[in-house]
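Colleague: Here is my input, please return the structure:
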Amino acid sequence: MDFSGTATSDQSGGLPSAVKDTARRLLVKLGAAGLGLKDVADGGGLALADVEAVFPHRDDLLTALIVDAYNGSAAAMERADQAARDAGAPAGARLLAVARALRAWSFENAAEFTLIYGSPVPEYHAPGSTVPPASRTPAVLAGIVRSALQAGELAPPRRAVPGPPLLLPAAEQLFGGVPEAPFSDIIERGIVLWSSLIGLLVFQVLSRTHDSVRDESAFFDYAIAVAAEGIGLTVPVGEHTD
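Modeller: You can find the predicted model right below:
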């Protein structure tokens, strides 16, 4: 049974939305591992039986929250990318725009960010229904890299990384196939960029850089520009605000 919903359906109200809204508030206090259906019922002034009617088990509720978090964060990136494209921005500027959008969403929704990118929840195993929403984030990045490749905006890598292809078929399919040399490892490099983005956000959202750099938003832009060099893309680092 799928109660995952979307941000749009949340706005329309209803019991599933009320339960999820309460659960999101409690995530800040209890964390995902401490979240229980009774906590949600008590926190939302609901009968436990009503909560269990829409989310029979805690894992059903966690899955719904995870799906919503992936969809919400990806939607922010997609909107930023569309706005950048509408403005005629090159791929580097698009990348910076979507990275900044994900950063903004992550700080505004820190508990949900931690739910999807933090430590695994003990005894919870994400079902297959979480995969398509989770794939939206790398799909945005892949679209930008693919556009840059097609537009001739990528510089060839300075050296080839030795070894056999490291990709699973799903990764090749998401990108639309493996490009020819000298960009035949661009998908692997794109995965490095993706993981660098998420790792950087983990550091910033969990306050791992605040005592190391003077301006965290400026450092974020700088780090994205450095990571983008690995795929041969120039990111125009401009003005920023915290």
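Colleague: Could you use CA atoms for every contact and neighbour count after this?
Modeller: Noted.
Colleague: same for the lengthiest helix in the chain, what does it pack against?
Modeller: As assigned by DSSP state H, the longest helix anywhere in the chain is helix 58-86. Packing contacts for helix 58-86, counted by 3 or more C-alpha pairs under 8 Å, 6 or more residues apart in numbering; DSSP states H and E, involve helix 7-11, helix 15-34, helix 91-108, helix 110-117, helix 131-150.
Colleague: so how many other residues sit close to Ala110?
Modeller: Other residues within reach of Ala110, judged by other C-alpha atoms under 10 Å, total 16.
Colleague: Wait, it touches Val202, no?
Modeller: No - using C-alpha atoms under 8 Å, Ala110 makes no contact with Val202, being 9.8 Å away.
Colleague: Please identify the most buried of the helices and strands packed on helix 58-86.
Modeller: helix 91-108 (a mean of 22; mean count of other C-alpha atoms under 10 Å).
Colleague: which secondary structure elements does that helix contact?
Modeller: By 3+ C-alpha pairs under 8 Å, 6+ apart, helix 91-108 packs against helix 58-86, helix 131-150, helix 186-205, helix 216-229.
Colleague: if I look at the residue lying closest to Ala225 once chain neighbours are set aside, how far off is Pro164?
Modeller: Closest residue to Ala225 apart from its sequence neighbours, by C-alpha to C-alpha, 6 or more residues apart in numbering: Val235 at 5.0 Å. Distance of Val235 to Pro164, computed by C-alpha to C-alpha, to the nearest Å: 29 Å.
Colleague: And this one, please, so the two structures can be compared:
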Amino acid sequence: MTGTTPRARARARTMEDIVRIGREHLAVHGAAALSLRAVARDLGVVSSAVYRYVSSRDELLTMLVIDGYSELGDAVDAALAAAPEEPAERLRVVCRALREWAVTEPARYGLLYGTPVPGYHAPAEQTVAPGTRVMGVIMYLVETAYRTGALTTPDPVPAVSPGMSADFDRIRDEAGITMPDWVLARAISVWTALIGAVSAEVFDQFGADTFTDSAEVFEFQLHNLTRMLGFSSR
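Modeller: Coordinates of the predicted model:
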């Protein structure tokens, strides 16, 4: 905050406190019960004062959504920076980082990838960029693996309808990628399967006593996902 005014620094600290308290309330009460009045109480101000910083519950939810996506993205980036160069392992490292963050932050993961909050619609202009950050990393890794010949091309190559191929063209243009239809289709399958696997664990969909080592289960799932994508088995 170097170069800012004392008033701006004080406001920034208050906004940080609001997000911190919002995180705490999210973990205890859930997103649907988030209340600016309760946040104001824990902030130590009258309820009307908090509206000078956050205009509504929806704005607070948006702040928490952006905060969650940003922290998850940072965790993934840090894990990838320390990852080995082997393409399949780099993908697995990213997937593990997502899972580890989700298991550590189940309430925040639930806000990002769980049941939508009734009545809340995340503003796309604020949330799409941070919300697609991790997916973008995975697409980059898949693109690199394809370009370097690390993926085995299926024989025959699965056919894609003209309509879906047009959708893929738009995705490629927006994401700046060149992978062919069959690779992009598999990459999307990997992403949705990854979120499904993590959600099943975070939301206890397997049941509390089903598996003794959920991390080992996840490793088998990662093996299957990399095989589906076209990496050779190892």
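Colleague: Work out the TM-score between the chains.
Modeller: Laid over one another, the chains give 0.86 as their TM-score (TM-score structural alignment, normalised by the length of structure 2), with 219 aligned residues with a C-alpha RMSD of 2.0 Å.
Colleague: what about Val235 and Pro164 of structure 1, which has more around it?
Modeller: The residue with more neighbours, out of Val235 of structure 1 and Pro164, is Val235; 22 against 6, by other C-alpha under 10 Å.
Colleague: Spell out the secondary structure type for that one.
Modeller: Under the three-state scheme (DSSP: H, G, I helix; E, B strand; the rest coil), Val235 of structure 1 adopts coil.
Colleague: residues contacting it?
Modeller: By C-alpha atoms under 8 Å, 6 or more residues apart in numbering, Val235 of structure 1 lies in contact with Gly92, Ala93, Leu95, Leu96, Ile224, Ala225, Ala228.
Colleague: at 6 Å what do you get?
Modeller: Val235 of structure 1 makes contact with Gly92, Ala93, Ala225, according to C-alpha atoms under 6 Å, 6 or more residues apart in numbering.
Colleague: From Leu48 of structure 1, how far out is the residue lying closest to Val121 of structure 1 once chain neighbours are set aside?
Modeller: In space, and not counting its chain neighbours, Val121 of structure 1 is closest to Ala33: 5.5 Å by C-alpha to C-alpha, 6+ apart. Look at Ala33 of structure 1 and Leu48 of structure 1: by C-alpha to C-alpha, they are 19 Å apart.
Colleague: One more: Glu153 of structure 1?
Modeller: From Glu153 of structure 1 to Leu48 of structure 1 the distance is 56 Å (C-alpha to C-alpha).
Colleague: And those two? Which one has more around it.
Modeller: Glu153 (17 against 14).
Colleague: Burial check on Ala200 of structure 2, number of neighbours?
Modeller: With other C-alpha under 10 Å as criterion, Ala200 of structure 2 counts 13.
Colleague: corresponding residue for it in structure 1?
Modeller: Aligned by TM-score structural alignment, Ala200 of structure 2 pairs with Phe203 of structure 1.
Colleague: Apart from its chain neighbours, what residue comes closest to its match?
Modeller: Using C-alpha to C-alpha, 6+ apart, the closest residue to Phe203 of structure 1 is Thr209 (6.1 Å).
Colleague: Near that neighbour, how many other residues are there?
Modeller: 18.
Colleague: how close does His29 of structure 2 sit to Ala107 of structure 2?
Modeller: 9 Å.
Colleague: Could you do Pro87 of structure 2 as well?
Modeller: Distance from Pro87 of structure 2 to Ala107 of structure 2, by C-alpha to C-alpha: 31 Å.
Colleague: Check Pro118 of structure 2 too.
Modeller: In terms of C-alpha to C-alpha, Pro118 of structure 2 sits 16 Å off from Ala107 of structure 2.
Colleague: Same check on Phe203 of structure 2?
Modeller: 10 Å.
Colleague: ok, and the closest non-adjacent residue to the equivalent of Ile224 of structure 1 over in structure 2?
Modeller: Ile224 of structure 1 maps onto Leu222 in structure 2 when the alignment is built from TM-score structural alignment. In this structure, Leu222 of structure 2 finds its nearest non-sequential neighbour in Arg92, 6.5 Å apart by C-alpha to C-alpha, 6+ apart.
Colleague: how far away is the counterpart of the one you found in structure 1 from Asp81 of structure 1?
Modeller: Under the alignment defined by TM-score structural alignment, Arg92 of structure 2 is paired with Leu96 of structure 1. As defined by C-alpha to C-alpha, Leu96 of structure 1 lies at a distance of 9 Å from Asp81 of structure 1.
Colleague: Over to Leu168 of structure 1?
Modeller: In terms of C-alpha to C-alpha, Leu168 of structure 1 sits 26 Å off from Asp81 of structure 1.
Colleague: So the two - more neighbours on which side?
Modeller: Set Leu168 of structure 1 next to Asp81 and count neighbours by other C-alpha under 10 Å: Asp81 wins out with 26 against 8.
Colleague: which residues sit in contact with that one?
Modeller: Contacts of Asp81 of structure 1 by C-alpha under 6 Å, 6+ apart are Arg94, Val98.
Colleague: okay, now Ala175 of structure 1: neighbour count?
Modeller: No, residue 175 of structure 1 isn't Ala; it's Phe. 19.
Colleague: which residues sit against stretch 86-102 of structure 2?
Modeller: Residues contacting stretch 86-102 of structure 2 (C-alpha under 6 Å, 6+ apart): Val76, Ala83, Tyr109, Ala145, Val198.
Colleague: Same question for stretch 73-80 of structure 1.
Modeller: So stretch 73-80 of structure 1 is contacted by Ala97, Val98, Ala101, Leu102, Arg136, Thr137 (C-alpha under 6 Å, 6+ apart).
Colleague: And stretch 35-43 of structure 1, by the same measure?
Modeller: Contacts for stretch 35-43 of structure 1 (C-alpha under 6 Å, 6+ apart): Ala23, Ala47, Leu48, Arg58.
Colleague: next one: stretch 45-52 of structure 2
Modeller: Arg37, Ala40.
Colleague: just to revisit the earlier point, just curious, which of the contacts of stretch 35-43 of structure 1 is nearest to Thr130 of structure 1?
Modeller: For these, the minimum distance to Thr130 of structure 1 (C-alpha to C-alpha) is 15.5 Å, reached by Arg58.
Colleague: Tell me the counterpart of that closest one in structure 2.
Modeller: Per TM-score structural alignment, Arg58 of structure 1 is aligned with Arg57.
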